[in-house]
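# my questions are about this predicted structure, shown below with the sequence.
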Amino acid sequence: MKQQIKVVHFGICEMIMFVAVEGTVYDCDSQVKPRVLLWFDNGKEDRSFTLRLTDVQYDSEGRCRFQGGFYCFLDRIFWSTREANLPFTLHMDLICGGDRQKQVEFHLDHRDIIQRWNQYEVKVIGRNGFSFSPLHMEESMWERLRIRLKRARTHGLLLVGGIISLPWGIVELLASLFGIVLFEGKRRKVYEKKADRMPLTFSDRLFDKYNRILRRLKKAMLRIAYYGLCKFPKKEKSVAFVSQRNTSLEGNFKFVYNELKAKHPDVKVRPFLNTKTVERMTYRDIADFCKACAFSQVVLVDEYVPSMYTIKLKKSTKLIQLWHACGAFKTFGFSRIGRPGAPTQASKAHRNYDYVAVSSSNVRLWYAQGFGLPMRAIKATGVPRTDVFSDPDYAAQVRKEFYEQYPHLREKKILLFAPTFRGNGKESAYYPMEQFLPGKVYEALGGEYAILIKQHPFVREKMMIPETYKDHILDMSSFPEINDLLFVSDLVITDYSSLIFEASLLNLPMLFYVYDLVEYTRDRDFYFDFGPTVPGKKVFTQEELIQAIKEQDFEQEKVKPFAETYFDHLDGKSTERVVELIMEQL
C-alpha cells in the first residue's frame, strides 16, 4: 500500500493535544475508506484512537485524498493513575481495506508544532512518531492541602450519607417485604418523559431532584458496604456473575455457569442478576451486589454494568467481560468519540476490565479501542454461546420444540427479520416501523415464508401485525435467545445487527435492508467497509427486498469467508477456553 501522510498541525496547550493530518492513498477502491489510528504506548499500557476524517475524496486515477483531526486530554489516555507520569510515545497506523501499515512515516514541518503552557517535553522520533516526557513540577503546600481537604470532604459525605439514608433504608426494607417498590410508578413516568424529551411538570422536577439525591446516598452506602466487606478474608474459590441486563443466567453466562458446575464443582458461584439501577436498588440488593463482588476472586459481566463504576475492585479481584455480541461490526464505546451519544474521554465506562473474551484475533484491535483498553486485555477465546452451532443435537432439540409450539409453520419457510435500533442508546432507541410492513411482504411472497420479527431489546414499541396474518407473522421480540431462532430460519433479513456473525456460522443466506446506509455510516460508522464486507446482498427499499427474495439473489457465496475471518475457533470449545481463563485467575 503506497501512501503519503503529512501532519499539518500538532499542538499541545496544557494537557490538551491536537493533531491534524492530510494524506493520499494510491490504488484505493472507492468503496474502501482509509482509517488512521493514533497509538499511545507507555511500555506498560497501550491505547488507540481513530482519527476523525472530515473530508475523503476519490479521483479517477485511484487516489484517495483525506483530511482529519483529533484532540485528546493527555492525562486521561491511560487507565492506571500510577503510570500517568511515565514517558510515552505516539505513532500512527494506516488501515485501508484489508491492508494495515504500522508506524507509517509522515512529513512534519517543525513550524507547525505549537506548545503553550506545556507540561510535556515533546520530541519527534525519526519520521514516524513522537515521544512525550512529563515535566515534573513540584507540588506546592497549598496543592497538597487542597487534596487532603478534598479527601476529607469525600469521607465526611460518605459518613453523613450513610447516617441520613439509614432511616430511609428501614422504611424501604419494610415496604419490600410486601412487594412494594416506593415511587416506582412516578420514577418510570419521569424517566420516560426525559427519554422522549417531554416537558417536566413542577412535581416531576421536584421528584427528579429527589431521585438524584437518593442515587448519591445509595452510591455512598454501596461503597461503604463493599469496602467494609472487603476486610473479611476470602475463604474459598468464588466467581460472581453480575448482570443488570437479565434476571436469569442467559447467553454466555449460562454456558460458563454450566461448564463451571460440571468441571469445577469446588468453585462457589455468586450470581447477582438484577436489572435495577442504583437508585432503584433496595438495601438487600446493595448487600447482595457487594457480597458477590467482595467475596469473589473473579467477577464476570456480560454488558455495561453501571454499578461496577460506583466501587473500585480490589487488585486481587479480576473483572472479565463476556460481551454479548460477536465480532466487531458497528463502532461502539470510545471508537465513537466525537459522534452523537459517544462517551467523553474522561468516562470510566468499560475501562476497568482486566480481560475481554472475543471471537477472533481480527477484532482484538477494535474491542481494545472501543473499551479503551490495552491490547493485552483482549483474549480471542471465542464466544461461549456460539458453541451450540457445533452441536447438532442442540439444533435438533431447538427445532423440535419450536415446531411443537408452532406446528402450522412446518410447511413454511422461515424468514427472520432482526434489525438493530436507531437512536443514541437505550433511552432513545426506536425502529421506524413504516420501513418494514410485514403484511405487505407476506402477501408479496405469496405466503411462501412465515415471518418472525425480533426487535432489538432496546426498542419498546411493538411492530403492528394485522390480525389476518397473526398465525404466520409472529413477534418474537420477547424470545430470550435469538440464536435459537437461527436454527429454524431459512433467510435472515437485518441491517447493522451483529447477528450476522452467528448467522454466518450456519451459512444462512442474508439480505441487508439498509435504507439509511449513508446517514447511519455518518452518525455511527463501522469498523470495516460495509459494502465489500457484509456477507449478503444490500437492498435499499422494501420493493428491492421483495424482488431479491423472489429471485433468491442473496450473494450467499460471501458467507463462509466472512465466518472464517471473524471466528478463530469453529470447534465448539469456546466455553472451555473462557473457563480456563477464569480458573487461571483463581
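Received the coordinates, thanks.

# could you use CA atoms for every contact and neighbour count after this?
Will do.

# for whatever helix or strand residue 227 lives in, packing partners?
Assessed by DSSP states H and E, residue 227 sits inside helix 202-229. Applying 3 or more C-alpha pairs under 8 Å, 6 or more residues apart in numbering; DSSP states H and E, one finds that helix 202-229 makes contact with helix 141-177, helix 184-195, helix 283-294.

# make it 6 Å
If you count contacts as 3 or more C-alpha pairs under 6 Å, 6 or more residues apart in numbering; DSSP states H and E, helix 202-229 packs onto helix 141-177.

# quick one: buried residues of the helix it packs on?
In terms of neighbour count (16 or more other C-alpha atoms under 10 Å), helix 141-177 has its buried residues at 158, 161, 162, 169, 172, 173.

# also this one, for the comparison:
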Amino acid sequence: MRKIVIGIATFLLAALYALCSLLPQRQCIVCISRQSDSAPIDFRLIKDYCERRDPAWEVIILPKQLRNPTTYLLEMIRQVYYIATSRAVVLDSYCIVVSLLHDRIRVPVIQIWHSLGNMKRFGYTAFGTDEGHSEATARLMHMHEGYDAIATSSLSFADEFAAAFNAEPAKLFEAPLPRVDLLLDEQHRARQREAILAAYPQLRGRDTIVYCPTFRKQPAANEAEAAGALVDAVDFDRFNFVYKPHPVSKQVIDDPRIVTIPGGQFDALFVADVIISDYSTVIYEAGLLDIPVYLYAYDWATYREKRGLTIDFENDVPALFTDDPDAIIKAIEDKEFDAEAYRVFENANVTLPENASCTETICEVIIRAATPCKKKS
C-alpha cells in the first residue's frame, strides 16, 4: 500500500513539475528547508550575498516544518513551482519533493546540510538505529537522491559524510556553513551579546552557562530528572543558567532560576561564557567562539545504543564527559578546560577557507553550478 501511495504521489509531482517546466526560468536560486518555519540564518546569508553580487541572483527561501501533512502538500506544490523555474536548488535538510523527483529535476541540486562537523550517523548510515529512518521507507522515497554537490565543513570525514547521503565522495566540496562567518565576526558577536543582555537584563553581572542538549527522537527516561539535577548543581550567586532548546525539541525546563532563550531572534551562544552540551554539533560552534565546553552525558548508556555515532565522545572530544552534574559545575568553577587541545579537535572538523568567507565559498559553488544551467545526464 505504501509503495502505491508513493508511486501516485511521485506521478502527480512529476506531472506538475513537467507543467511548471514550461514556464520561463529566472536567474533565481531556491533554498528549501524543513528545519523551521522561518528562514534559516545560512539561507539568509546566502540570499544577502547573492543579491548583492554583480551580476545579482534572486534567492527565494522556502522554510516549512512538516507538522501537518495536509498543509505541507500545499508547500510541496510551491516547492515544485520554484524548483522548475529556478536555476539551482539549495537544501539544508531532506526534501521530499527533490528526492521523489530526483531523476527529473533539470537544474543542479546542492545539499549544504544544517550541522557543522562530524558526529552522528544519519541518513543511510543510521538505518537500524532507534533514531534513524526505516530503510525500506527511505529507499521507496529515494531519500537524499538527486544531489549534484554536497557541502561539508571538512573533507577529513568525507567518506562517512558521503555514506550518509549514499553519494560518491567526489560530490563533496569543503565549505563550512555561512553562519560560521558570524561566529568569527567579533563585532557581530559583541552586538548580539549586547542585544541579548538588553532583552534579558537579569543576565548582566555574572558569567553565563548555556545548556544546549541535542534533539532526541525518543527522550531519555531520566531527561527531566537529569536537567533538574544540573540546574540544582549551579551556584546562582556566581552564574546565570540559560537553556537553549534544540529547534525541534519539546523539552521544557520549568525552573524560575533559569532563562530559556529559544532559537529565532537571538542565538544564546553569543551570551555564553561556558557551554554545557551532550552529543550536539553545537560543540563545534562553541569551538569557533573559543568558549569552554563540558559534556553532560546523563543517558550515555542508552543513547549510544539508540543513535549510531561516528566519533568516540569519551576519548575523541577533549572536554569533560560525565553524567555527574556536580563534577561539571566544579570543573567550570575551577576553569578546567584544555583550550589548545580543543582547538586541534575543532580544526579537524571545521576547515576554514583561506582566501574567502564561508558564505562566499559556498555561494560561488552554487552559482558556478547554476551558470550555465545544464541539464543532468
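Arrived safely, thanks for sending. These figures come from a predicted structure and were not determined experimentally.

# which residue comes closest to the residue nearest the centre of the second structure once chain neighbours are left out?
In the second structure, the residue lying closest to the centroid (C-alpha atoms, centre = their mean) is residue 114, at 2.6 Å. Distances taken as C-alpha to C-alpha, 6 or more residues apart in numbering put residue 92 closest to residue 114 of the second structure, at 5.1 Å, once the chain neighbours are dropped.

# end-to-end on stretch 79-97 of the second structure?
End-to-end distance for stretch 79-97 of the second structure: 7 Å, by C-alpha to C-alpha, to the nearest Å.

# where does that stretch end up in the first structure?
Under TM-score structural alignment, the match for stretch 79-97 of the second structure in the first structure covers residues 289-307.

# equivalent analysis for stretch 304-316 of the second structure, please.
With TM-score structural alignment as the criterion, stretch 304-316 of the second structure aligns to 521-533.

# what's stretch 530-541 of the first structure in contact with?
Outside of stretch 530-541 of the first structure, the residues within contact range by C-alpha atoms under 6 Å, 6 or more residues apart in numbering are 510, 511, 512, 513, 514, 515, 545, 554, 555, 556, 558, 559.

# which among those residues end up buried?
Among those, those scoring as buried are 510, 511, 512, 513, 514, 545, 554, 555, 556, 558, 559 (criterion: 16+ other C-alpha under 10 Å).

# which stretch of helix or strand covers the last one?
The reference is to residue 559 of the first structure. Assigned by DSSP H and E, residue 559 of the first structure falls in helix 559-566.

# return the distance of that helix from the chain's centre.
What separates the centre of helix 559-566 of the first structure from the centre of its chain is 22 Å, taken as C-alpha atoms, centre = their mean, to the nearest Å.

# in the second structure, point out the residues matching it.
Residues 342-349 of the second structure are where helix 559-566 of the first structure lands, counting by TM-score structural alignment.

# mean deviation, the matching stretch versus the first structure?
With the two structures superposed, stretch 342-349 of the second structure lies on average 1.4 Å from its match in the first structure, counting by mean C-alpha distance after the TM-score superposition for the first structure.

# quick one: contacts of that stretch?
When contacts are defined by C-alpha under 6 Å, 6+ apart, stretch 342-349 of the second structure is touched by residues 117, 154, 287, 318.

# same thing but 7 Å
Applying C-alpha atoms under 7 Å, 6 or more residues apart in numbering, the external contacts of stretch 342-349 of the second structure come out as 117, 118, 153, 154, 156, 284, 287, 317, 318.

# could you give me the buried positions within it?
Result for stretch 342-349 of the second structure [16+ other C-alpha under 10 Å]: buried residues 342, 345, 346, 347, 349.

# swap in stretch 194-203 of the second structure?
Neighbour counts over stretch 194-203 of the second structure (16+ other C-alpha under 10 Å) mark 194, 195, 196, 203 as buried.

# what distance separates the start and the end of it?
End-to-end distance for stretch 194-203 of the second structure: 11 Å, by C-alpha to C-alpha.

# in the first structure, point out the residues matching it.
Stretch 194-203 of the second structure lines up with residues 400-409 of the first structure when matched by TM-score structural alignment.

# just give me how far that stretch sits from the chain centre.
34 Å.

# give me the contact list for the next helix or strand after the helix holding residue 227 of the first structure.
Under the assignment DSSP H and E, the closest C-terminal helix or strand after helix 202-229 of the first structure is strand 238-243. Under the criterion C-alpha under 7 Å, 6+ apart, residues 267-274, 292-293, 295-302, 305 lie in contact with strand 238-243 of the first structure.

# just these: which are in helices?
Judged by DSSP state H, the contacts of strand 238-243 of the first structure include 292, 293 as members of helices.

# out of the contacts of strand 238-243 of the first structure, which are buried?
268-274, 292-293, 295-302, 305.

# which ones are touching residue 246 of the first structure?
273, 274, 275.

# repeat for residue 164 of the second structure
Contact partners of residue 164 of the second structure, counting by C-alpha under 7 Å, 6+ apart, are 121, 122, 123, 124, 125.
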